[in-house]
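K.L.:
Build me a model from this:
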Amino acid sequence: MTLCLGCLSVLVALALSVYVLQKLCFPYFWRDLLFLQKVVRYGVKLEVFKLTSSVRTVLDRFLQQVQRIPDKPFVIYDGNVHTYRDIDRRSNRLANVFLEKANLRKGDCVALLMNNEPDFLCVWFGLAKVGCSVAFLNTNIKSKSLLHCFNSCGAKTLIVGSDLVEDLDGILNSLLSDNIQVWAMRSWTKHTEVHSLLDKLESASEKPVPAALHAATSLKTPTLYIFTSGTTGLPKAAVISHLQSLKAAAGFWAFGATEDDVIYVTLPLYHSAASLIGVGGTIELGATLVLKKKFSASQFWNDCRKHDVTIFQYIGELCRYLCNQTKTELDKVHKVRMGVGNGLHQDVWQEFQSRFGKIKMCEVYGSTEGNLCFMNHIGKIGSVGRSNFFYRLLFKYDLVKYDIVKDEPVKDQYGFCRRVDKGEMGLLLSKVSAISPFFGYAGSKELTEKKLMRNVFVKGDAYFNTGDLMAEDHEGFIFFRDRVGDTFRWKGENVATTEVTEILGLVDFIQEVNVYGVQVPGHEGRGGMASIIVRPGFIFDGKKLFEHVVRDLPGYARPLFIRLQEVMETTSTFKQQKFHLVQSGFNPSKVSDPLYVLDYKQKSYIPLTDTIYQSISAGEHKL
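P.N.:
Model prediction:
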């Protein structure tokens, strides 16, 4: 008896020791294991699709949901409710029109130029039912860029939204001369060469088109073309296969979303976040999507309360815009429990949760065309994702040393890349393999090859170059540091714009900030400059800012110049633009906005006059 009690005591002590050791050394073990189990389970399902050639696409999943929950609200838009059956029937009508009137055939590529509205989904699904691949066009691009998009994806048909027809006036003749047929979501058009869709829709059949038209036999088959932002050049058509679509559609589910969730999407549907994760994820769950034509900070929380939203999507500066709204007593009165997106800065993350409640923010890292994805399922503030031993077994990625000055990876004596140490910033590379293929860009083998790095660690290997400088801490959390080209070098040190941005964002009078490097005559590297929007009700305080940067930033990272702006230039997905700011520099005779310069003698940021500028250019003013 005593022996048994002794053994039991030893076992209890051992179990307790293991528990304490796990908590201290592996605090995220069980959450990592459960999350990875979901990822692996979904991955196995995709592998079965490959082996059996019985591919079930996002469209197939939608049709399953139509059979399972036909009367459940699928899309709520502008106060109107559209059920799964409603969207299915309208997309059937469109599919029949595309077959009979537009003469579209399986394998054709069709360009779609529409703003956020239910018919975007109906046209998308209608084209998919016919077996067409769809190219989502950015509604902000014009003339030359728009024509380039057609050339790169090979589309010979354009479907345009009723409110965007006039935007084609400058290029319509070019489209028609290239034998591109144009269809508008209108009952009639003033252009004789532009076909109308809505009048033909009324008499079209609601019967499904033959399933063989959209049957897929390979996960690698392209289903969409989504154009990446062309901030300094023309947009590139990223090839989106069924495999990528299915992976993205599992995002909400992996984070713990269910069919009972109501998901709010304000991002443009031509963007991969809204279409692949937002719409695809809603379909995967069988949930409800609240769709907004455009993001509105003033209407955001009212919409969430009105529709009982539980999950919302964000990107870039969207959460900052919400934090900049006037505080109200209703800030925490809502049912939102989760936000899914990317680009959330640490300072905004903290402020957002403090003000609007403990909403779980789930960061997702990954580019539209990329072959790697990180997901911060733990919710650690500031991290874009998480990795561990098991994740590395499945997805091969590496952080390699990068020379900021030469703008290239550091190589060893044999010409191979060198891995960074834990916590050290490096260029993120993802190995191209059967599990993580890279499908590249449509219409340009050169652009596709440009994103690949070969012979990275051994002869013959190939890695996707993300162009992102990242760091991984000792716990396996991944942190975004900067884009290659955004990080600059000053006084022999590397300056990461993201880190400087977060420090400046803590100043009370600063509402928004964009940090970049500018060329300074007579100096190596680039000097730091920050474009700032002053918070309403505050004024710019050069002394306070000086004290803040001197206290919290090393000398080389302190912005030398400040530019005050009323509006920050961003992309359509709320990502800050740096290109034009860098080009403008800090010359007060060329920049109309107020400019300030760091002055250690006066211990303040003082107005940058023409005299001071000339002094800096002549090397007389010490920086």
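K.L.:
Could you use CA atoms for every contact and neighbour count after this?
P.N.:
Fine.
K.L.:
Give me the distance between residue 255 and residue 470.
P.N.:
23 Å (C-alpha to C-alpha, to the nearest Å).
K.L.:
cool, residue 16 as well?
P.N.:
For residue 16 relative to residue 470 (C-alpha to C-alpha), the value is 37 Å.
K.L.:
Over to residue 60?
P.N.:
Taking C-alpha to C-alpha, one finds residue 60 at 37 Å from residue 470.
K.L.:
hang on, the earlier thing: okay, residue 255 and residue 470: which has more neighbours?
P.N.:
Ranked by neighbour count (other C-alpha atoms under 10 Å), residue 255 and residue 470 place residue 470 first, with 21 against 18.
K.L.:
Enumerate every residue touching that one.
P.N.:
Contact analysis of residue 470 by C-alpha atoms under 8 Å, 6 or more residues apart in numbering lists 399, 425-428, 478-482.
K.L.:
please give me the structure for this one as well, since I'd like to look at both together:
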Amino acid sequence: MFVVSLLLGGLILCPLILSAFFPYFWTDLVYHTKLLGILLKFVSRRRRRPLFLALDRFLEQVETRPNKTFIVFENKRYSFKDTDKESNRIANALRVASVVNPGDTAALFLLNEPAFIFCWLALAKLGCACALLNSSIRARSLVASFSCCRGAKVLIASEELQGAVEEVYEDLQQEGLTTVFITSEELRSSRVKSLTRAAQESSDAAVPQTLRANVSFTSPAVYIYTSGTTGLPKAAVINQTRLLAGLSVLASNGVTHTDVIYVTLPLYHTASFFMGLLGSIETESAKELCVYAKALSRWWKGENVATTEVSEILLMLDSIEAANVYGVKVSGHGGRVGMAALKLTDGMEFAGSATYEHVKNLLPAYARPRFIRIQDELDVTGTFKQVKGQLVKEGFDPNLIQNKLFFLDESKQTFVPMTEEIYSSIIKGHMRL
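P.N.:
Presented below is the predicted three-dimensional model:
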């Protein structure tokens, strides 16, 4: 009887003692129990036959919660069923056009819009991988990103990005491009096709599962690109196993079907794709897509900038002999703001308007240098590497720098001479960069 009483007393006292000395014990226990359940679910899915992929989880949700809101974009809402049908139309349109086969890779050059999700699902249903191109890249970066796509022949672009594709169309063809689809009925060129029109004319019937019969857990699912801080963008291959594991990202943080995920990052980003898309598929939560603002504060922050690429683009101008691109701190701005030290070609002057038009046409807004410093010579190390430290330290203060300084003035569409008045306005936050 004594032993029984002792055990009962222990059962009563233990929780109280744990709560007193380890106040988060029970919270941690519940959380880790949940994590264990998520892990066991992943292991169970990995053992299912036929293979259970991230796409199959989406199709499960279509069956169990067809009318549950899945995407919110501006004034439109798409349920799981709506999304399934839209992706079927795109998949069937691509099949009719005979432009992709199971195992192929297609490139998505899309903004944050429902078409991004529709196209990814459509290609997954066809047994194809997707290369998620950064929608801000232009010129050589766009060509280089496409060339990483392992034999991709198809590129799907947003209506707003037609111009960027047209600029390098011939270069993309040399990399194997055969077909460009635009997510719009309005086309600017006869060299591209309307995916919107093709989808509208196609069936929303389910795509045969046999098309993805040869997909394995090691098969490439998506290509997500590095920001290219030391050069041009490079593709990281995400296979089907990692995509399946990515389903649990939001579930492990307590997100449920009653939540709405506000997706402010572009979907081509790893965090956005895994948390904003895959995570909401698993948890049945809705996602509200935000059109991604190209803020300058992304310099070395949310969006890394390839300084070597910016330099190369500046060097395309005949008036510039050498360029050293770096970032400087500006009070009130996250990350750094772009600046370039330039050595001009002998006998030539800095052309503010021409330089502005050049960087505007070839660089996304966040990558354009806001400040220009003209030097007689650019400092280099003994191994001919450009010296940036002192330039970064001196910044763009006309009181400290004897060289000519220029500021990118969006309102005047040119680089204007830096004055103490402009400098003061920037420092005080009165002038928006």
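K.L.:
just to revisit the earlier point, among the contacts of residue 470 of the first structure, which one sits closest to residue 283 of the first structure?
P.N.:
residue 478 (29.1 Å; C-alpha to C-alpha).
K.L.:
sec struct for that closest one, please.
P.N.:
For residue 478 of the first structure, the assignment made with DSSP: H, G, I helix; E, B strand; the rest coil gives strand.
K.L.:
Residue 149 of the second structure maps to what in the first structure?
P.N.:
In the first structure, residue 149 of the second structure lines up with residue 153, judged by TM-score structural alignment.
K.L.:
Does its match touch residue 223 like I think?
P.N.:
No: Residue 153 of the first structure lies out of contact with residue 223 (C-alpha atoms under 8 Å); the separation is 11.7 Å.
K.L.:
Between those two, tell me which one has more neighbours.
P.N.:
The residue with more neighbours, out of residue 153 of the first structure and residue 223, is residue 153; 26 against 23, by other C-alpha under 10 Å.
K.L.:
any idea how far the more buried one lies from residue 445 of the first structure?
P.N.:
12 Å.
K.L.:
next one: residue 149 of the first structure
P.N.:
Relative to residue 445 of the first structure, and taking C-alpha to C-alpha, residue 149 of the first structure is found at 15 Å.
K.L.:
Just want to know which of the two has more residues nearby.
P.N.:
residue 149 (26 against 10).
K.L.:
Spit out the contact partners of that one.
P.N.:
Per C-alpha under 8 Å, 6+ apart, neighbours of residue 149 of the first structure: 137, 227, 235-237.
K.L.:
try 10 Å
P.N.:
111, 135-138, 141, 155, 225-227, 234-237, 442-443 (C-alpha atoms under 10 Å, 6 or more residues apart in numbering).
K.L.:
would you say it is within a helix?
P.N.:
Yes: assignment of residue 149 of the first structure by three-state DSSP places it within a helix.
K.L.:
Quick check: it vs residue 446 of the first structure, distance?
P.N.:
For residue 149 of the first structure, the distance to residue 446 of the first structure - C-alpha to C-alpha - is 16 Å.
K.L.:
And residue 215 of the first structure, by the same measure?
P.N.:
Applying C-alpha to C-alpha to residue 215 of the first structure and residue 446 of the first structure gives a distance of 31 Å.
K.L.:
More neighbours: which of these two?
P.N.:
The neighbour comparison of residue 215 of the first structure against residue 446 (other C-alpha under 10 Å) goes to residue 215, with 19 against 10.
K.L.:
The more buried one falls within a strand, correct?
P.N.:
No: Residue 215 of the first structure is assigned coil when assessed by three-state DSSP, not a strand.
K.L.:
list the contacts for the closest residue to residue 146 of the first structure other than its chain neighbours?
P.N.:
The shortest distance from residue 146 of the first structure to any non-neighbouring residue, by C-alpha to C-alpha, 6 or more residues apart in numbering, is to residue 137 (7.8 Å). Applying C-alpha under 10 Å, 6+ apart, we find residue 137 of the first structure in contact with 111-115, 146, 149-150, 158, 160, 225-227, 235, 237, 269-271.
K.L.:
follow-up on the earlier one: show the buried residues in the contacts of residue 149 of the first structure.
P.N.:
Among the contacts of residue 149 of the first structure, those scoring as buried are 111, 135-138, 155, 225-227, 234-237, 442-443 (criterion: 16 or more other C-alpha atoms under 10 Å).
K.L.:
now, among those, which is nearest to residue 2 of the first structure?
P.N.:
residue 226 (71.2 Å).
K.L.:
Can you name the residues that contact that closest one?
P.N.:
Residue 226 of the first structure makes contacts with 134-138, 149, 153, 235-240, 270-272, 275, 368-369, 441-442, as judged by C-alpha under 10 Å, 6+ apart.
K.L.:
mind checking how far whatever residue of the second structure lines up with residue 178 of the first structure is from residue 59 of the second structure?
P.N.:
Counting by TM-score structural alignment, residue 178 of the first structure lines up with residue 175 in the second structure. Going from residue 175 of the second structure to residue 59 of the second structure by C-alpha to C-alpha gives 34 Å.
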